[in-house]
Structures are given as structure tokens and as C-alpha cells.
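In: okay, sequence plus prediction incoming.
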Amino acid sequence: MIERVFREEHGRAVAVLVRVFGDVDVAEEAVQEAFAEAVRRWPVEGAPPSPAGWIITTARNKAIDRLRREAARAGKYAQAVLLNAAEPAEASAVEDDRLRLIFTCCHPALRMEARVALTLRLLGGLSTAEIARAFLVPEKTMAQRLVRAKAKIRDAGIPYRVPELPDLPGRLSGVLAVVYLVFNQGYGGRDELADEAIRLGRVLRELMPDEPEVLGLLALMLLIESRKDARRRDGELVLLGEQDRGLWDRGLVEEGQSLVRRCLEIGRPGPYQLQAAINAVHSDAGRVEDTRWDQILQLYDQLMVVAPSPVVALNRAVAVGEVQGAGAALELVERLDLGRYYLFHAVRADLLRRLGRDVEAAAAYDEAIGRTEDEAEKAFLRRRRVAVSG
């Protein structure tokens, strides 16, 4: 019960307290204390009728108590608490507290990596280790990055307020990156985060209905989410080509494809729109044999122009493997510096398997298995490894 409330309400509670107190450390620590109090009291007293409200109220009270105890800060912050409690909420282009927090953490004074990492921490309650895996960096590196980001906010006096409507487009890229990383964390096993990312994507669409990258991101998330029920079977990962397409959520597919068509009408392609278009091509195929890999490769070629990265190059190599063969794809994969990324080793292993180089494939599968913590992925990779090793 408490774990579920933490996952669903941590971001909301932190966002509300940041708005009230204007201090991320005060907000985060108070919410942590409130959940610790819940762990002590709820098993004995029972859960309150409104767990989310209880957490927010308890956290607010703990923050007030803490600020009053700190004599050096009491005058400044106690008055702010009273004023914020008495005054109505600010009118803003962004009405949702969690979305407000995302725009706040995505301030241009912070580096992009810090913006995304800090928002993942505050909004989703992800641990430092989880965020480090999302960024493909060591946990210690991510911990230092988070500390520096908070220090930057404090020392530079970065205000916690929402940009006005004319300023929203300039701040959008960081926000979209945050939402997509939250979605990816959710798609990796935390459904509530995927749901939250899609909800935020819908809110962004309401705010900016003609911004194609907003539409593209929402379409991308919907098309990926549509395959959720087919992605795992008996606790094991099922690849896209082996999925039961009858389990795909056709409502989400149709909504996602409709958004892709709207993006084409606008005619300003960007990275999220291109990724959504790639997924739309997959969704068009009733059978895996009907997949238009030539179209997918063309879209990856465009994506490499708009937003080149090693991960995009890896995905493009998969498409090359379907169009030009495993040998051509392996040549491209071998050039990539993605040794820390388990999918790099998984893709390489599959290409080696298709080329009949089973000993090398088995070693690559071992490397991939050692670099993922997802048990469903491990089970799939172990089965493939056994197949090539006999």
C-alpha cells in the first residue's frame, strides 16, 4: 500500500511543496519524512481515507516545523509559508503542479543532463541508481550530478516559477526529454511512471496543440504503450517480431497514428515525430512479414540527420540488417562505442548468431546478460544464449 502511494504520489507531493516553499531540498526532505511517518503509523492505525492528502499535509507540517527550528532561516521562510498559505495559487499557463515542477527544473541555467536527472528524481521519486541506468553512467557520477544541480539552483537563486506562454517553446526540449525518460523508466516495469508520462504528454498537447514535437512525443508513447500486453510472456521478454499482434491495444494504435498524420500535415519534422513515424510503420503491419523495413530505414536516415546519436545508429543498424543483411549491419554495429549499453551487446549477439558465428554470439549474449537487471530480459537472453551454445 505505502509503496504504491509512494510511486503514484511522490511527484505530486514534492511539486506541491516546491510551489508552497520555493525550496527543492525542503520539499524533498519533507516528503521523505512524511512517507517515513506513514511507514510507522499506517500499519498500526490503518491507511487514511485520502493517502495523497495525508502525505502532502504531513509533509507540509514537517517542513514548517523544520523551518521554525532553523533560526537562521526561520524569519525568511516562516513568513513565506504563511503568505503562500494565505494567497491563492498563481495564475499560470501551466495549471498542473507536476508539470510546473518539470518546467522549473528544466531551467536553461542547468545543463540538459542535470535538468532531466533532477526532474526524474523529484517528479518520479526514482533512485539515484535508476536514474544512472537511464543515463548509462555510474551511480556515483549521477549522485554528484544531482548534488551539483541542486547547488546550482540554490546558489544562482533560480526561481521556481512557470514560464509565461510565449516562453514555453524555448523551454520545451528539456521538458520533452524529461517526459520521455520518465516514460522509458515506466515501460521498463513501473507502469505508473508510463501512465504519468502519457498524462503529462496529453497536458502538454492541450497547452501547445500545434507544436509538432509535442504531438510526436505523445504519439510515440502511445504507440509503444499499445504493445505493452504483448511485450512479455510467462515472465520473459517477447521481441516485436514475435509478439501476438492481437494483443496490441488498437485504440492506442489508432490515436498514435492519427497524431503522426497530424505531424505530417504540419510539416516540421523533429526527432520525436520521426521515432513516432517509425513505430507507426511497425503498427501498420498486420504480420511481421508485412513490415516495410525500407520505409523504416529511410526514417532512421532522417533521424540520423536531425538527431544523430550512437543509440539511433544502433537502431538504424537493425533496420539495415533487415534490408541489406546481417553482415552489413554488423559492420555498422562494430563501429559504435556503446560497450556499457546492454542492447548493443544483444543486437551484436543476434547479428553474430544470424551469421553462424555462434561462439562469438554466446560471448556477446553473456555480456548483454551481465549488463541488464531486468529479469524478463535476462530470461530471453539466456534462452538465446543456450540456443547458440547448443
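Out: Thanks, I have it.
In: C-alpha from now on. contacts and neighbour counts both.
Out: Will do.
In: what's the burial count for Val81?
Out: Residues near Val81, counting by other Cα atoms under 10 Å, number 17.
In: what's the answer for Gly46, then?
Out: Gly46: 9 surrounding residues under other Cα under 10 Å.
In: with Arg145 instead?
Out: Using other Cα under 10 Å, Arg145 has 20 neighbouring residues.
In: residue contacts, it?
Out: By Cα atoms under 8 Å, 6 or more residues apart in numbering, the contact set of Arg145 is Ala114.
In: any idea how far Arg111 is from it?
Out: Per Cα to Cα, to the nearest Å, Arg145 is found 10 Å from Arg111.
In: same deal with Trp54?
Out: Plainly put, Trp54 is 35 Å away from Arg111 if you go by Cα to Cα.
In: have a look at these two and say which one is more surrounded.
Out: Neighbour count, other Cα under 10 Å: between Trp54 and Arg111, Trp54 has more, with 17 against 13.
In: what comes up buried for the host helix or strand of that one?
Out: For Trp54, the element it lies in under DSSP states H and E is helix 51-69. By 16 or more other Cα atoms under 10 Å, the buried positions in helix 51-69 come out as 51-52, 54-60, 62-64, 66-67.
In: who does that helix touch, helix- and strand-wise?
Out: Identification of packing neighbours for helix 51-69 by 3 or more Cα pairs under 8 Å, 6 or more residues apart in numbering; DSSP states H and E yields helix 2-21, helix 24-45, helix 71-86.
In: buried residues, the longest one. List them.
Out: Taking 16+ other Cα under 10 Å as the neighbour-count basis, helix 24-45 is seen to contain the buried residues Val24, Asp25, Val26, Ala27, Glu28, Ala30, Val31, Gln32, Glu33, Ala34, Phe35, Ala38.
In: second one coming, line it up with the first:
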Amino acid sequence: MARGDGPALSHDAGREAVAAVWRIDAPRIVGALARYTGDFALAEDLAQEALAEALVGWPRDGVPQNPAGWLLTTGRRRAIDAFRRRAARDERYAALARDLGEGGAAAGAAPDGEGGDDVLWDPDRIDDDVLALVFVSCHPVLAREARVALTLRVVGGLTSDEIARAFLVPTATVQARITRAKKALAAAGVPFAVPPAAERAERLGTVLSVVYVIFTEGSSATSGDRLVRLDLAAEAQRLARVLARLVPDEPEVHALDALLELTAARFPARTGADGEPVLLEDQDRRRWDRAAITRGRAALARAHAAGRGLGAYGLQAAIAECHAVAPSVAETDWPRIVALYTALGRLGPSAVVDLNRAVAVSMAEGPAAALPIVDGLAAADALAGSHLLPTVRGELLARLGRPDEARRELTVAAARCGNERERAVLQRKIADLR
């Protein structure tokens, strides 16, 4: 492979450069390799091999002019090596060798293995490749937990630790699910392709849930020193838009698109200059992305137009719309938000929905009306291990003038919180109560 175009980097700087490219382009690289090889599991292995080479080579040689192309070319060359080992004259190896132009000039490859960082991305195939990755990861041959874990790993680029924290399970459990999922896909001979319409419908629910979870991790990171991970959130938004183009007659696809747009519209005001969280009541609403709000409301209108009533994503999008159009927290239509959360809870009972409804009730009717809801969740040991419930309970107790109890709850919340920025906010609230 050719040396990088830039100067040599320190070890840490080189690794950071690799990580930045991988976080953005991993789904596209894995998708392209899966299309070239026809083997989903092999594609991720090849991508990981290319990543390992980059971690060694980029700090030494500099970052290539086309980093994603470098990784893709490296993965494709490793594919040729793999097929060469499998069979001397394998048909797929021959096709790949012709495509790469081994022994002669071709796009993305140079004679004698030099060069190779200038693979051309086909914009008409990138979306299809990533979408195919999502549908393959959500194949019905897999258990639901395995579908979500595999898609978050391969498409969302989340680490096993991040997925484990998002679902409150051990990291080893997530790793085992991903390994079993790959083996199940290989054993079933699942083709790498966006499925036909008849099969698409049965997988769509899981696909939407995976996109939603990716966005949730991006909008409120469970760990690290950033409150918002724009890369993950943007990837989820892009996938939602692709889905909306692919299945334009499905209202929940438009509803999810609306929810993501309306939520992301608040990102510019959610953090301060140094990345610290800014609470909703303190946000400068002039910084909200009005174009995103317009897109989100238009997508929600398309979901409404189907005339089937709103599903789970539609109801959440309607809640987000209430916030988006309100001039301030005080002028927000909190009774409507309470009603929407009540409907959402009936559609799919959830402790998180009940907790959010309690927050809305506290704004509409006062903290005394909301505390019994939260106390009921605590008595049922709902959301065990999560910082969310003690955070809300601590806030309500503080508003009710019970600072000692509030401090205890917020201290528990801070101990459980994995995000450094969010934990700092909790610690400041604890200090204020003293």
C-alpha cells in the first residue's frame, strides 16, 4: 500500500485519525466489502483487518488523502487473499482481481500493490450498501436482541461496551450475541441485499427500532465526555431518510424521520461553548435549527396523512413537535404532552414512558402530582441500575422543598451515570442543595 500523503503523526494522533474515519465511514466500508464478497461476516472481518493496518501505518506514514478509500482498498485486497486461500481459481476471486486490476492499472489500485487509497465511492450504491447492511443485520433468522446488537455494531459503529451500557447488560453478553448472529447468518446463507417488498415489511419494525436506538445513543451518549455524539445521530437521521425514500407508504417510517429531525433541531442549543449540557429551560431557542423543525413537521404531516393514527414513533414525534413550536418551557402545551405520553404508554407499556409522563405531569400539575408515579416505579424496581429514575425523583423532591432526600437521590444518580458531562450537571445540583 502507498504511504500516506501527510506527515507522520504521533501514536495517539494517528489512532485518533483512524478512529474518526472509522466512526464516520465504517458502515459504508463494511457494506461495500459485503457487496464485493457476498459474505456479510467476512466483510466485517476484512474491514477490521484494514482498520488494524491503519492503526499501524497511519501514525508512521501519515493519513492518506482518501482515508475511506484506503481502508476499502485494503479490505478488498485482503478479500482476494482470502479467496486465493480458499480456491486457486475461485470465480469470485477472479472477478475481484479483474475489478482491482491486479497486474495493471485500475481505479483504486496500482501495479505491484502500490497506491490503493483512491477507491472511488459510488454515491448511487452507498445508501443501498448501508441499508442492505441494516436489513441483513435485522434478518428474522436472528433473535431480536441479536439483530439490534449486530446492527449497532456493524452499522452504528458502537463498541460492545456502548451497546452493553445502552441495554444494561454485560459486555460479554453483547459480544456473544454478535458472534452467534454472524454464525447464524452464515449458516442460513443470507444474501447481502435489500430484501424485496414482501420480506421488507416483516423486518421493518426491527429496522426502525435499531435506527432509533442509534439516534438515542447519539443524542444522549451513555458514556464518554460528550453529551451529544453528532456522528451517530447524523447516521441515524441519514438511515431514516433512506428508509423514507425506500418505503414512502409506511407512516411510521415518516414518523421516525420526524422524531429524529425535531429532536436534532435542539442540538445546537443543548451544549455550551465548552460542551457542558444546557438544560431545556436554559436553552436559547433562537439557536434551534428551524430548517430541521420544518422538515420534521412535514414528515409528521406525511405520517398523519396516511389516516391510520399515530404509532409509537408518531406519538413521540408529536411530543417533540410540542417542544419545537413552544416559545418557552412555561408556554409549552404540557397537558397535551401528558396526554400523548399516556397514549404512548397504552400502546406499549414502558417504565421510561411512565417516567417521562411523570416529568410532564410535574410541569402541568406540579411535582406533588408527579411524585407518586415515580415512587411507584421505584417500588417496582423499574429501571434498576439506570440513573434516570433517581435523577427525576431527586428533581421532584428538590422542587417540593425536601433537600436531604433530593441529595440522596441525585447522589445515587451521579454514581450510576456513565456520561461525564451529565454526571457533572448532577454533581452541581447536589452542591447547590447543600
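Out: Happy to help now that I have it. All of these numbers come straight from a predicted model, not from anything done at the bench.
In: and the strands in the stretch 101-250 of the first structure?
Out: In the stretch 101-250 of the first structure, the segments counted as strands under DSSP state E, counting those that start in this stretch are 232-233, 236-237.
In: CSV for these, including distance to Ala219 of the first structure and mean neighbour count?
Out: CSV is the format used below for these (distance: least, Cα to Cα, whole Å; neighbours: other Cα atoms under 10 Å):
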stretch, distance to Ala219 of the first structure, mean neighbour count
strand 232-233, 22, 14
strand 236-237, 23, 18
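In: how about the nearest residue to Cys106 of the first structure, chain neighbours excluded?
Out: Arg115 (4.8 Å; Cα to Cα, 6 or more residues apart in numbering).
In: what is the aligned counterpart of the one you found in the second structure?
Out: When the second structure is aligned by TM-score structural alignment, Arg115 of the first structure is paired with Arg147.
In: please report the distance of its match from Ala181 of the second structure.
Out: Taken as Cα to Cα, the span from Arg147 of the second structure to Ala181 of the second structure is 7 Å.
In: then Asp289 of the second structure?
Out: 39 Å.
In: same drill for these two, tell me which one is more crowded.
Out: Ala181 (24 against 19).
In: show the contacting residues for the more buried one.
Out: Leu142, Ala146, Arg147, Leu150.
In: just to revisit the earlier point, would TSV of the buried residues of helix 24-45 of the first structure with distance to Arg348 of the first structure be doable?
Out: Rendered in TSV, the data for the buried residues of helix 24-45 of the first structure read as follows (distance: Cα to Cα, whole Å):
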residue	distance to Arg348 of the first structure
Val24	43
Asp25	43
Val26	46
Ala27	45
Glu28	42
Ala30	46
Val31	44
Gln32	42
Glu33	46
Ala34	47
Phe35	44
Ala38	47
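In: what does Asp23 of the first structure align to in the second structure?
Out: For Asp23 of the first structure, the aligned residue in the second structure is Asp39 (criterion: TM-score structural alignment).
In: not counting its neighbours along the chain, what's nearest its match?
Out: Phe192 (7.1 Å).
In: verify the contact between that neighbour and Val134 for me.
Out: No: with contact defined as Cα atoms under 8 Å, Phe192 of the second structure does not reach Val134; the gap is 10.1 Å.
In: more neighbours: those two, which one.
Out: Val134 (31 against 20).
In: residue in the first structure matching the more buried one?
Out: Per TM-score structural alignment, Val134 of the second structure is aligned with Ile102.
In: isn't its match right up against Thr119?
Out: Yes: taking contacts as Cα under 8 Å, Ile102 of the first structure lies within contact range of Thr119: 6.0 Å.
In: now the common contact residues for the two.
Out: Val178.
In: tell me who's in contact with the residue lying farthest from the centre of the first structure.
Out: Here the first structure reaches farthest from its C-alpha mean at Ala71, the gap being 39.3 Å by Cα atoms, centre = their mean. Going by Cα under 8 Å, 6+ apart, Ala71 of the first structure touches no other residue.
In: Leu355 of the first structure corresponds to which position in the second structure?
Out: By TM-score structural alignment, Leu355 of the first structure lines up with Leu400.
In: tell me how far the closest residue to its match other than its chain neighbours lies from Gly345 of the second structure.
Out: Spatial nearest neighbour of Leu400 of the second structure, chain neighbours left out: Pro367 (6.7 Å); criterion: Cα to Cα, 6+ apart. As judged by Cα to Cα, Pro367 of the second structure and Gly345 of the second structure stand 20 Å apart.
In: and if you look at Arg92 of the second structure?
Out: On the measure of Cα to Cα, Arg92 of the second structure and Gly345 of the second structure end up 51 Å apart.
In: please apply the same query to Leu433 of the second structure.
Out: 33 Å.
In: try Val134 of the second structure
Out: With the distance defined as Cα to Cα, Val134 of the second structure ends up 28 Å from Gly345 of the second structure.
In: what does Leu410 of the second structure give?
Out: To Gly345 of the second structure, Leu410 of the second structure is 26 Å away according to Cα to Cα.
In: repeat for Ala369 of the second structure
Out: 18 Å.
In: next one: Ile29 of the second structure
Out: Distance of Ile29 of the second structure to Gly345 of the second structure, given as Cα to Cα: 39 Å.
In: the two: who's more crowded?
Out: Remark: of Ile29 of the second structure and Gly345, Ile29 carries more neighbours, 28 against 17, as counted by other Cα under 10 Å.
In: nearest spatial neighbour of whatever residue of the first structure lines up with the more buried one, chain-adjacent residues omitted?
Out: Taking TM-score structural alignment, the alignment pairs Ile29 of the second structure with Ala13 from the first structure. With sequence-adjacent residues excluded and distances taken as Cα to Cα, 6+ apart, Ala13 of the first structure is closest to Ile56, at 5.3 Å.
In: can you check Leu217 of the first structure too?
Out: Spatial nearest neighbour of Leu217 of the first structure, excluding adjacent residues (Cα to Cα, 6+ apart): Tyr272 at 5.1 Å.
In: from what I can see the one you found touches Gly216, true?
Out: Yes: counting by Cα under 8 Å, Gly216 is a contact partner of Tyr272 of the first structure at 5.0 Å.
In: those two: who's more crowded?
Out: Neighbour count, other Cα under 10 Å: between Tyr272 of the first structure and Gly216, Gly216 has more, with 30 against 24.
In: residues contacting the residue most central in space within the second structure?
Out: By Cα atoms, centre = their mean, the mean C-alpha position of the second structure lies nearest to Ile214, the distance being 1.9 Å. Taking Cα under 8 Å, 6+ apart, we find Ile214 of the second structure in contact with Leu152, Gly156, Leu232, Ala233, Ala236.
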